[in-house]
Structures are given as C-alpha cells and as structure tokens.
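**Q** Need the 3D shape of this:
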Amino acid sequence: MNEQSDLSMKNDEVLRVELEVFRHEHRDLDDAIRALTERGTADQLTLQRLKKRKLRLKDRIAQIEDRLTPDIIA
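**A** Coordinates of the predicted model:
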C-alpha cells in the first residue's frame, strides 16, 4: 500500500497524532545531525542516511498537513 492511500484510510485524529510524532522525530534527527557534525565523529554515509531520513519525514509531514488542511475554493 502506498503512502497516499494509507493517508486516505486514516481519520484526522490519527493523522494529527502521527504528525506530532513525525515532527518530533524530525527535530530529533536535526539535533543528531548537528551534534555529529559539530563533534566531527560521523562518517559521511551516516550523515547522508540521517539527512535522507529527515527529508522523507519532511515530505510525510507535508502530506499529512495537506490532508488535514481543508481546500479553500477561491
């Protein structure tokens, strides 16, 4: 099942909870990337994987926000 159909099967309350979880995880990844970069202890592959995960979360957050925000007909 793809992410888009997965979103359509969930109610708004479930999506709001997921949204908060994903936002929290996104902030945690940001902190981890910053810490590893500042210490200089991470290899490039690890940083690249963390950044990729962060981007996927950002996309997922945007999808959920779009689903929760009603369309405005102008």
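**Q** going forward, measure contacts between C-alpha atoms and count neighbours the same way
**A** Noted.
**Q** Report the secondary structure state of the spatially most central residue of the chain.
**A** Against the mean C-alpha coordinate of the chain, by Cα atoms, centre = their mean, the closest residue is Leu57 at 2.0 Å. Here Leu57 takes the helix state, with states given by DSSP: H, G, I helix; E, B strand; the rest coil.
**Q** Can you give me every residue that contacts the closest residue to Glu65 other than its chain neighbours?
**A** Closest residue in space to Glu65, ignoring its immediate chain neighbours: Leu19 at 7.7 Å, by Cα to Cα, 6 or more residues apart in numbering. Shown here is Leu19, whose contacts under the criterion Cα atoms under 8 Å, 6 or more residues apart in numbering are Ile61, Ile64, Glu65.
**Q** Here is a second sequence; please produce its structure as well for comparison:
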Amino acid sequence: MASSHVNALQTKHAGLEAKLREEMARPAPDAAMIQQLKKHKLRLKEEIARA
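**A** Next up is the predicted model:
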C-alpha cells in the first residue's frame, strides 16, 4: 500500500515538473506561478522521501 502512495506522489511530482517546464518555456513566464509550482514540487519530494 505504501508503494502505491509513493507512486501516486511521484506521478504528481512528474506532472508538476511538466507544468513547470511548460511555464518556463512561455515567452513571458509567470514568476508567481513558477514559484508556486516549485514549492508544491518540493513538498511532494519531501513527502516521497519520508515514505
């Protein structure tokens, strides 16, 4: 059960990474959105490390 939780977290992390790359590739990236995505990604990474 724990591994399925970790897999779900890793999937969310990968999705955030994709959104982050997409936002940064825009001609005028939204700095606030980038910061929010990075913080969320970091929280997920920390939760994965604890699991």
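**Q** related to what we said a few turns ago, could you identify the buried members of the contacts of Leu19 of the first structure?
**A** Restricting the contacts of Leu19 of the first structure to buried positions leaves Ile61, Ile64, with burial counted as 16 or more other Cα atoms under 10 Å.
**Q** which of the contacts of Leu19 of the first structure show up in the second structure as well?
**A** Among these, the ones still in contact in the second structure (both residues aligned by TM-score structural alignment, their matches' Cα atoms under 8 Å) are Ile61, Ile64.
**Q** Just the ones in helices from the contacts of Leu19 of the first structure, please.
**A** Of the positions in the contacts of Leu19 of the first structure, Ile61, Ile64, Glu65 sit in helices, assigned by DSSP state H.
**Q** Let me know the closest of those to Leu15 of the first structure.
**A** Of all these, the one sitting nearest Leu15 of the first structure is Ile64; the distance, using Cα to Cα, is 6.6 Å.
**Q** My guess is that closest one contacts Asp6. True?
**A** No. Taking contact to mean Cα atoms under 8 Å, the distance of 10.6 Å between Ile64 of the first structure and Asp6 leaves them out of contact.
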